[in-house]
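Colleague: fold the stuff below for me.
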Amino acid sequence: RFSNPKMFGGEGATEEESYDAMDDWYDRALAAGFGFKSEEEKQEYIKSIGDPMKHPLFAQTTEDLEGHPLTEAFRVLREEDKTLVELAEMYKEEGNQWIKKSTKKDYEAAFDRYSHALTYLDKADKAREDGTECTSDSTADLKMIRSQILSNRALSSLNLTNYGRCYKDCDRAIYLWPGNLKAHLRKCKALYMLKKYPDCIAACKAGLELDATNKDLLNYAKQCDTEYTQKRLAKREADLKILSTLTAQWSSVWNYARNQNVTLGYPQYGAPEPKELRDIWTHLDMGDAATGTSATLRWPVLLQYPQYGTYDVLSGAGRDDMLVEHLGMAFPEKEDCGPEDRIEWDVDDEYHVSNLAVYVQLHSTKAVTSENEWLEACMEQRILLQGGNVDLLGLLKATKTAPTASTASTTVEAESTNTTVSSLDNIPETTFEKLKSRAELREKKYWETLMDTVTGKTITTTGPGLHSSSARFLEVHLGCTIGTIAKAHSPSHVLPRGVLTLLIYPKDNRLHKLFVEQNKGKIVALMP
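Modeller: Sure thing, here's the model as predicted:
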């Protein structure tokens, strides 16, 4: 009884009389041959229409209408006798009606209608290319129509807070029709909400070329300039504070190394540092290392295993620690190991402390000759390999030279007085690629010079017990202390960015024998 019973009872009939009249009408219709002839026929019909509650008559949203045969049939009727451009305009107007409402569903429906409109414009473009275009469509400015629809669809995305999709549609709309002021305005708002201040300022500038008095564009430009300046100043001040901390630590390392006769060097860019060594000095207790009298400074040690192409990192080994102490913990003797203690990558079970040969490479990288060079090397390493969040390169160029620990803190105060974007943007910066090329060229020249020296002249060395001018490696006795190894044969022994690097082989295995053979006459023993 979905129908209105009063349609059957007539004027003045009671509700009961109306229902009786409706039942009588149904009886007479069935007697006349209308309706289902059998229960089977009724079930077949129900099966053919699917779930009755999904029928378009019961649709609650536009999504409920989609995909039903009746919906598609009505759509065909609506689109009948219309050209492709007319269909695009029809769906554009439907989208305009939906977007005037204020719910998420309305904005989604508007986006859907604008997308339908663009589909028909795509077909119109193809028809124009193929020469099958309707005469009435031939005068239409398809670029302008598409630009308007894209701009409107961008508004629906803006209302749905999908700012990325919004400004992409605006970009397409502006490309098709640079004079589309609405697209410029909506792009500015989307970029502002995404906090892409430089892009927003540029977008505002482009829009103001069309309408120099547009209040919305002027407001966005002003807000972006203010917020962008504050953001840059806050970041610069934070960066300078971090830089002050870093340079203080790097300077402490330099002073300590100089007092301990340890030679520091540039990073080895051909072999990037493991991630465990990133900002390693910030993790160590510097103590009063700047005086050169403290034993609290702990050296980071990189243990390399060439046979398996892997490594370990000792985050900080004490100056007076014996090498055997650390290796003994990492590689216990075979008789002290159970199956669960076996190192996974040591397939031949060869790495045990008494069976290890340890080497240090000499002339491994170019030595730094001043504190400024050392600070610059540390900065380069952070920029090129470590991906630090501090704009060290910009700060370095702004101060013209590597700031020392004593000058970094005063730079914070001076930098924080800047109040305009333009003053910050004038800082000269070298690109990442240029900095990388400079580092690679320096290392290349160093190795070319070293090879010329080895093959033609005498290498100048100062370490005690270095008998061969062409020595390239030290064989380290496990009883040596970390401090002894770090300063051995300085300046021939250079610590890349202050990291003590040790090469470790199992004694007398195939790879170790090959190493010894290739470096015959170039290996010198380092004893405790």
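Colleague: for the rest of this, base every contact and every neighbour count on C-alpha atoms.
Modeller: Noted.
Colleague: quick check, distance from whatever helix or strand Cys170 lives in to the centre of its chain.
Modeller: Under the criterion of DSSP states H and E, Cys170 resides in helix 163-176. Counting by Cα atoms, centre = their mean, to the nearest Å, helix 163-176 is centred 23 Å from the centre of its parent chain.
Colleague: same question for stretch 263-272.
Modeller: 26 Å.
Colleague: pull out the buried positions in that stretch.
Modeller: 263-269 (16 or more other Cα atoms under 10 Å).
Colleague: was I right to think Leu65 contacts Phe58?
Modeller: No. Checked against Cα atoms under 8 Å, the pair Leu65 and Phe58 is beyond contact range at 9.1 Å.
Colleague: between these two, who's got more neighbours?
Modeller: More crowded of Leu65 and Phe58, by other Cα atoms under 10 Å: Leu65, with 18 against 11.
Colleague: separation between the more buried one and Ala234?
Modeller: Distance of Leu65 to Ala234, given as Cα to Cα, to the nearest Å: 52 Å.
Colleague: still on that earlier bit, can you name the element that comes right after the helix holding Cys170?
Modeller: Downstream of helix 163-176 (by DSSP H and E), the next one is helix 181-193.
Colleague: what sits up against that following helix?
Modeller: Around helix 181-193, the neighbours that count as contacts under Cα atoms under 8 Å, 6 or more residues apart in numbering are 151, 154-155, 158, 163-164, 166-167, 170-171, 173-174, 197, 199-201, 203-204, 206-207, 210-211, 216-217, 220, 224.
Colleague: restricted to buried residues, select the residues you listed in PyMOL.
Modeller: To isolate the buried ones among the contacts of helix 181-193 in PyMOL, judged by 16+ other Cα under 10 Å, type:
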select buried, resi 151+154+155+158+163+164+166+167+170+171+173+174+197+200+201+203+204+206+207+217+220+224
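Colleague: tabulate the buried residues of stretch 263-272 (JSON lines), appending distance to Tyr311 and secondary structure.
Modeller: JSON lines is the format used below for these (distance: Cα to Cα, whole Å; DSSP: H, G, I helix; E, B strand; the rest coil):
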{"residue": "Thr263", "distance to Tyr311": "23", "secondary structure": "strand"}
{"residue": "Leu264", "distance to Tyr311": "21", "secondary structure": "strand"}
{"residue": "Gly265", "distance to Tyr311": "21", "secondary structure": "strand"}
{"residue": "Tyr266", "distance to Tyr311": "20", "secondary structure": "coil"}
{"residue": "Pro267", "distance to Tyr311": "17", "secondary structure": "coil"}
{"residue": "Gln268", "distance to Tyr311": "16", "secondary structure": "coil"}
{"residue": "Tyr269", "distance to Tyr311": "17", "secondary structure": "coil"}
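Colleague: to compare with the earlier structure, here is another sequence to fold:
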Amino acid sequence: MEAQRQNAAGGEPQAERQGQGRGLPEEEEDDAMDAFLDKFRSQPYRGRLHEDTWEQELDKIPMFMKKAPSEINPQENPELACLQSLIFDDERPLEEQAKTYKDEGNDYFKDKDYQRAVASYTEGLKKKCSDPNLNVVLLTNRAAAQFHLGNLRSALNDVLAARKLKPSHLKAIIRGAMCHLELKNFSEAMSWCDEGLRLDSKEKKLLDMKTKADKLKRAEQRDIRKAKLKERKEAAQQGMLLRAAQARKIRLASTASDEEEESVPSYVGLVSQDAVGARVSLDDSGRLSWPTLLLYPEYGQTDFISAFHEDSRFIDHFMVMFKERPVWDLERKYRPNNLELYFENEDGDEMYQVSPEHTLLETLQHPRYLVRAWTPVFMVFAKQSSFCKKFMQGRKVHWLR
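Modeller: This next block holds a predicted model:
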């Protein structure tokens, strides 16, 4: 009894004195702990993160990944490969598998990775589950991803397929209207909007799209009318110019094919950017002004007269153009009274010298002159220059009186 009182008063139980309930003396337990710690120090934990590369290592752990890799290598990411096999288990019901791909596609869509979203929705559709509502969602979601990728025809095919399963699916109708609007099928876009508004008359997207489609359709029709009116005016003006040229007995190269059958003139390659957009005009008094190109073969230079009145003389233009020496005329030989003017015949083997005192009309009325593309072309040389003599070799030269 005394021993029991001593124990109750604070004496330590025998079991605790012999190792705190584990059956080991205190000295042996301390030795075992020291050995464990020594082993731990000598053999560091192999799964620890390294100080320099911990962020990269942490990103390989599925729970901490910022973004899953596009292709999973089981050897590099065994944990992720295991999770993937669980998620995409082919033994699960088809509806569950399709839903998993739908959810995966939605995640990609939120990240704006539309290409992968399309791939995920496509895998879901391949499961051919029996749930029509799920298939409709997969189709409309894939249509949205295709739309963002710019694959409008593919997107439209998806919404058409979705509507075969569920004609009243509002999201499919909205996305179909969007596709038609982007494809500039304004009438079809308005028709799809009307169908959707019969289901929900307050749907803002459809109301806005219909207003936009109607506005664009009216603008398109207005542009078509303007283009047709402009075409008719140009045809009438072209007819007037053609009749004016025929009345003056000026020969015109009628079509591009006619010009192709002719020999290529020697001045091909010498062009003027200023010539683009200039056109023959007929003034109120019935006189013609021609866009005219002057070539200087010796230096590969050109001058362009946008409106050479048919009653004006060449010398009148020379007096203005050569009032100051051109920068390319280093020998100062291109002066108004020291110039010779020529044109080629159709075959390019004969040259006709024109007096600078002649008017443009007198020259164009020569029976051997052919106006190509409604733009007369003439060559200018310095008088008696060695280049001019060499250029004329092998050609017949005629003086136009």
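Colleague: please identify the helix or strand for the closest residue to Asp107 of the second structure other than its chain neighbours.
Modeller: Of all residues not flanking Asp107 of the second structure in the chain, Ala117 sits nearest, at 7.7 Å (Cα to Cα, 6 or more residues apart in numbering). According to DSSP H and E, Ala117 of the second structure maps onto helix 114-126.
Colleague: what's near enough to touch Asn207 of the second structure?
Modeller: One thing to correct before we go on: residue 207 of the second structure is Leu, not Asn. Contacts of Leu207 of the second structure (Cα under 8 Å, 6+ apart): 193, 197.
Colleague: distance from the chain centre to the helix or strand containing it, please.
Modeller: Assigned by DSSP H and E, Leu207 of the second structure belongs to helix 204-247. The chain centroid and the centroid of helix 204-247 of the second structure are separated by 26 Å under Cα atoms, centre = their mean.
Colleague: equivalent analysis for stretch 289-301 of the first structure, please.
Modeller: 36 Å.
Colleague: what's the neighbour count on the aligned residue in the first structure for Leu83 of the second structure?
Modeller: Alignment note (TM-score structural alignment): Leu83 of the second structure maps to Phe74 of the first structure. By the criterion of other Cα under 10 Å, Phe74 of the first structure has 11 neighbours.
Colleague: likewise for Met379 of the second structure?
Modeller: The number of residues packed near Met379 of the second structure is 20, by other Cα under 10 Å.
Colleague: so it: helix, strand or coil?
Modeller: Here Met379 of the second structure is strand, with the state taken from DSSP: H, G, I helix; E, B strand; the rest coil.
Colleague: just checking, it touches Tyr296?
Modeller: Yes. Shown here, Met379 of the second structure and Tyr296 form a contact pair, counting by Cα under 8 Å, at 6.0 Å.
Colleague: who touches both of those two?
Modeller: Common neighbours of Met379 of the second structure and Tyr296 (Cα under 8 Å, 6+ apart) do not exist.
Colleague: can I assume Ile87 of the second structure is in contact with Tyr101?
Modeller: No. Look at Ile87 of the second structure against Tyr101 with Cα under 8 Å: they stay out of range, at 9.5 Å.
Colleague: more neighbours: which of the two?
Modeller: Neighbours per residue (other Cα under 10 Å) separate Ile87 of the second structure from Tyr101, with Tyr101 holding more: 23 against 14.
Colleague: the more buried one maps to what in the first structure?
Modeller: Using TM-score structural alignment, Tyr101 of the second structure pairs with Lys92 in the first structure.
Colleague: by contact count, what packs against the helix or strand containing Gly196 of the second structure?
Modeller: Element membership of Gly196 of the second structure [criterion: DSSP H and E] is helix 186-199. Applying 3 or more Cα pairs under 8 Å, 6 or more residues apart in numbering; DSSP states H and E, one finds that helix 186-199 of the second structure makes contact with helix 170-182, helix 204-247.
Colleague: tabulate these (a markdown table), appending distance to Thr53 of the second structure.
Modeller: Shown next, in a markdown table, are those (distance: least, Cα to Cα, whole Å):
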| stretch | distance to Thr53 of the second structure |
| --- | --- |
| helix 170-182 | 46 |
| helix 204-247 | 49 |
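Colleague: and Gln246 of the second structure, how far from Asp59 of the second structure?
Modeller: Distance from Gln246 of the second structure to Asp59 of the second structure, by Cα to Cα: 83 Å.
Colleague: check Gln14 of the second structure too.
Modeller: 53 Å.
Colleague: those two: which has the busier surroundings?
Modeller: Asp59 (14 against 11).
Colleague: that one: what's its closest spatial neighbour, skipping adjacent residues?
Modeller: Nearest residue to Asp59 of the second structure in three dimensions, chain neighbours excluded: Met65, at 4.5 Å (Cα to Cα, 6+ apart).
Colleague: number of residues surrounding that neighbour?
Modeller: 14.
Colleague: ditto for Tyr308 of the first structure
Modeller: Tyr308 of the first structure has 11 nearby residues by other Cα under 10 Å.
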